[in-house]
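Engineer: Sequence and predicted structure, then a few things I'm wondering about:
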Amino acid sequence: MNFDQLTHVFRRLALEAGDKIMEIYNSDDFDVKTKSDDSPVTAADEAADAIISAGIREAFPDVTLITEEQSASHSEKSDTFIIVDPLDGTKEFIHRRGDFTVNIAYVVDGVPIRGVVYAPAKNRLFYTQADGQTVEETGAFDKEAIGPVSPISVSTPDNTALMIVASKSHRDQATEDYINKYAIKDSRSAGSSLKFCLVATGEADIYPRVGRTMEWDTAAGHAVLNGAGGQVVRFDDHTPLTYGKPEYANPFFIAYAPGVELQKA
C-alpha cells in the first residue's frame, strides 16, 4: 500500500463527504428513516457513503471495502480492508448537536493502522500521516492542498485526577458504575468517534464504552488514537481490540492513554 496516496485519498474523501453532510445539515429539513436494526439513517448518511465508496473503489479497486450503509459488504471477509462509517453520530446529526464525524480506516491483520476522522460541524480534522503519526489539521481544509498540521499525543495521566470522556447518547448506569471506579478530576460527554480523538489529543485520559458498537464506528478513531500513542482494549480482559470479527461487531472496550491504571469490569 502506498501510504502517501492512502492519506491523500482518505483526507480528500472525508472532506468531500463532510461538505455534503453539512449541506444537508444546514437545510430546513431532512428525512429520517429507520434501518432494519432500528437505527436511524438520513440522506446525509447515504450521500456521504456514495461519495466515499466511489472514491475508495476508484483509488483502491483491489482492497475489500466494508461500509455501514451497504449491508452486502458486511459479509465480506479479508485480512486487509478499508472500513467506513460515512456519518457516525446520526442521532447527534438529527438533533443538530454537531458531534458527528466522517470515518475511514485501513485495517491490516486485525489492526486499524491508518485512518481519518472529520467532524465537519466542529471544524476538526484528525488523520494518520503516511508514517503513522496522527496529526490535527487546521485551516481552510482545501481538498488538495494540506493545511497546517500539528502532531498530537495522548496525555500523561494522573491517576488521582483523571479526565474521562463518555458517550453523549449512550451514557447509562453501567457506564457510570465503571467510571466511579476511578478518581475523576472531570468528566465530559461527546458524540461519535470524537471521543477517541479527545483521548488522542490529551483532552481526556480514558473513554470506556459499555455498550454496542460496530467496527465501522470505531476503526478510524482507533487508528487516530494508535497514531497518537494511545491504546484500545477489550473491557472484559484488557486484551487488544481487534478487527475483522464476525459481523464486524465489537465487544465493550476501553480507549485510554498508557499510564491509566485500568480497573476491572
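Structural biologist: Great, that's in hand.

Engineer: From here on, just use CA atoms for contacts and neighbour counts.
Structural biologist: Fine.

Engineer: Tell me how many other residues crowd Ala72.
Structural biologist: Using other Cα atoms under 10 Å, Ala72 has 10 neighbouring residues.

Engineer: measure it to Ser78 for me?
Structural biologist: Applying Cα to Cα, to the nearest Å, the value for Ala72 to Ser78 is 14 Å.

Engineer: And for Arg11?
Structural biologist: With the distance defined as Cα to Cα, Arg11 ends up 23 Å from Ser78.

Engineer: For the two, indicate the residue with more neighbours.
Structural biologist: Comparing Arg11 with Ser78 by other Cα under 10 Å, the one with more neighbours is Arg11, at 27 against 15.

Engineer: is it true that that one touches Gln129?
Structural biologist: No. Under the criterion of Cα atoms under 8 Å, Arg11 makes no contact with Gln129, lying 9.9 Å away.

Engineer: Okay, buried residues for stretch 231-247 please.
Structural biologist: Neighbour-count burial for stretch 231-247 flags Gln231, Val232, Val233, Arg234, Phe235, Leu241, Thr242, Tyr243, Gly244 (criterion: 16 or more other Cα atoms under 10 Å).

Engineer: okay, pairing it with this:
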Amino acid sequence: MNYNDLIPVIRRLSIEAGNKIMEIYNSDDFDVKQKSDDSPVTAADEAADALISSGLRAAFPEMALVTEEQADSHKIKGDTFLIVDPLDGTKEFIHRRGDFTVNIALVEKGVPTRGVVYAPAKNRLFYTGPEGQTVEEVLVAGADTHPIEFNEHIAMQEPISVRKSDNDALEVVASKSHRDQATDDYINKYNVKDSKSAGSSLKFCLVATGEADIYPRVGRTMEWDTAAGHAVLTGAGGKVVRFDDHTPLVYGKDDYANPFFIAYAPDVELKEA
C-alpha cells in the first residue's frame, strides 16, 4: 500500500461521510433499528458505510475490506486489510451527545499502521500522515474534501503527540456508555488527578493529544471500533496492549473481537489486571 495514495483518500472519505452523518443528525427525526446482536443502527450508519466502502473499493480494488455494517466482510481472513466503522458511538449519535466518529484504518500484518478518526459534531479530525506522524485538524463549518494541504476550511492543523505522564497525577479517560465497576476498580489502582468520560474512538485521540494519559477498556469491542484510534495513538507515540498480559493488541483475529485492552502514553507505569 502506498501511504501517499491512501491518506488523501481516507481523509476525504471520512469528511464526506461526516457531512452525510451530520445531515441526518441535524434532521428532526431519524429511525433507529436493532441489529442481530441487539446493537442499534441508524440511517447515518448505513449511508456513511455505503459512501466509504464504495470509495475504498474504487480506489483500492485489490485490498481486502472489512466493515462493521457488512456481515459478509466479517468472513474475510488475513492480517492485512482496510477496516471501517462508519459511525462509532451510535448511542452517542442517537442521544445527540456529539461523541461519535468516522473510522477508517489500514491493518498490515496484524498492526494498524495508518488511520483516520473524524468527529464531525466536534469538527476534530485526526489522521496518521504518510510518514506515520499523527496530525490533528480542526475544521470549520462547510469543510470540504480538498487535499491535505492547509486550506480555508481548516482552522488548525498540527502534529500531535502524547504527554509526558506524571504517575502521581494521571489523567484517565473511560467509556461514557460502557463504564462499569470493573473499569473503576482498575482505575483506582492508579494515582488519578482527574477522570473524564468520552464516547467512541475519541478516547484514543484524547490520549494521543495529551488530554489524557490512559484509557483502559474492560469490556467488549471489535477491531473496527479500535483500529483507526489505535493507529492515531501509535502515530502520536502511544501504545495499545492487552489488559491481561500487556502484550501488543493484534488484529485479524478470526471473529474480529478484541480482548480487554489499555491505551496509554508510554510514561505510564501500568498496573497488573
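Structural biologist: In hand now; what should we look at? On a predicted model such as this, the values are computed, not experimentally measured, just so you know.

Engineer: After superposition, what's the TM-score, could you say?
Structural biologist: Taking TM-score structural alignment, normalised by the length of structure 1 as the basis, the two superposed chains have a TM-score of 0.99; 265 aligned residues with a Cα RMSD of 0.8 Å.

Engineer: on that earlier part again, is it possible to get TSV of the buried residues of stretch 231-247 of structure 1 that adds secondary structure?
Structural biologist: Converted to TSV, the buried residues of stretch 231-247 of structure 1 look like this (DSSP: H, G, I helix; E, B strand; the rest coil):
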residue	secondary structure
Gln231	strand
Val232	strand
Val233	strand
Arg234	strand
Phe235	coil
Leu241	coil
Thr242	coil
Tyr243	coil
Gly244	coil
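
Engineer: which of those residues lies closest to Ser169 of structure 1?
Structural biologist: Distance to Ser169 of structure 1, by Cα to Cα, is smallest for Phe235 among the buried residues of stretch 231-247 of structure 1, at 19.3 Å.

Engineer: ok, the closest one to Phe252 of structure 1 distance?
Structural biologist: Phe235 of structure 1 is 5 Å from Phe252 of structure 1, by Cα to Cα.

Engineer: can you list residues touching both of the two?
Structural biologist: Residues touching both Phe235 of structure 1 and Phe252 (Cα atoms under 8 Å, 6 or more residues apart in numbering) are Arg209, Val210.

Engineer: Quick one: the helices in the stretch 51-200 of structure 1, in order.
Structural biologist: 90-94, 173-179, 194-200 (DSSP state H, counting those that start in this stretch).

Engineer: Residue in structure 1 paired with Glu223 of structure 2?
Structural biologist: Using TM-score structural alignment, the partner of Glu223 of structure 2 in structure 1 is Glu215.

Engineer: Distance of that match relative to Thr42 of structure 1?
Structural biologist: Distance from Glu215 of structure 1 to Thr42 of structure 1, by Cα to Cα: 20 Å.

Engineer: So between these two, which is more surrounded?
Structural biologist: Neighbour totals were compared for Glu215 of structure 1 and Thr42, and Glu215 leads with 26 against 19 (other Cα under 10 Å).

Engineer: How about the contacts made by the more buried one?
Structural biologist: Glu215 of structure 1 is in contact with Ile83, Tyr243, Gly244, Tyr248, Ala249, Asn250, counting by Cα under 8 Å, 6+ apart.

Engineer: same check, this time on Asp79 of structure 2
Structural biologist: Applying Cα under 8 Å, 6+ apart, the residues near Asp79 of structure 2 are Val107, Glu108, Lys109, Gly110, Tyr251, Gly252.

Engineer: Could you verify my assumption that the fourth one touches Thr80?
Structural biologist: So the one you mean is Gly110 of structure 2. Yes. Taking contacts as Cα under 8 Å, Gly110 of structure 2 lies within contact range of Thr80: 6.5 Å.

Engineer: before we move on, what SS does Ile254 of structure 1 have?
Structural biologist: Judged by three-state DSSP, the three-state class of Ile254 of structure 1 is strand.

Engineer: Excluding sequence neighbours, find me the nearest residue to it.
Structural biologist: Nearest residue to Ile254 of structure 1 in three dimensions, chain neighbours excluded: Pro208, at 4.3 Å (Cα to Cα, 6 or more residues apart in numbering).

Engineer: which SS state does the one you found fall under?
Structural biologist: With three-state DSSP as the basis, Pro208 of structure 1 sits in strand.

Engineer: equivalent range in structure 1 for stretch 114-125 of structure 2?
Structural biologist: Going by TM-score structural alignment: stretch 114-125 of structure 2 matches residues 114-125.

Engineer: And Lys91 of structure 2? What does it align with in structure 1?
Structural biologist: In structure 1, Lys91 of structure 2 lines up with Lys91, judged by TM-score structural alignment.

Engineer: The closest residue in space to its match that isn't next to it in sequence: neighbouring residues, count only.
Structural biologist: Nearest residue to Lys91 of structure 1 in three dimensions, chain neighbours excluded: Pro40, at 7.3 Å (Cα to Cα, 6+ apart). Using other Cα under 10 Å, the number of residues around Pro40 of structure 1 comes to 15.

Engineer: all strands for the stretch 1-150 of structure 1, in order.
Structural biologist: Secondary structure of the stretch 1-150 of structure 1 (DSSP state E, counting those that start in this stretch): strands at 32-34, 40-42, 64-67, 80-88, 101-108, 111-119, 124-128, 134-137, 149-151.
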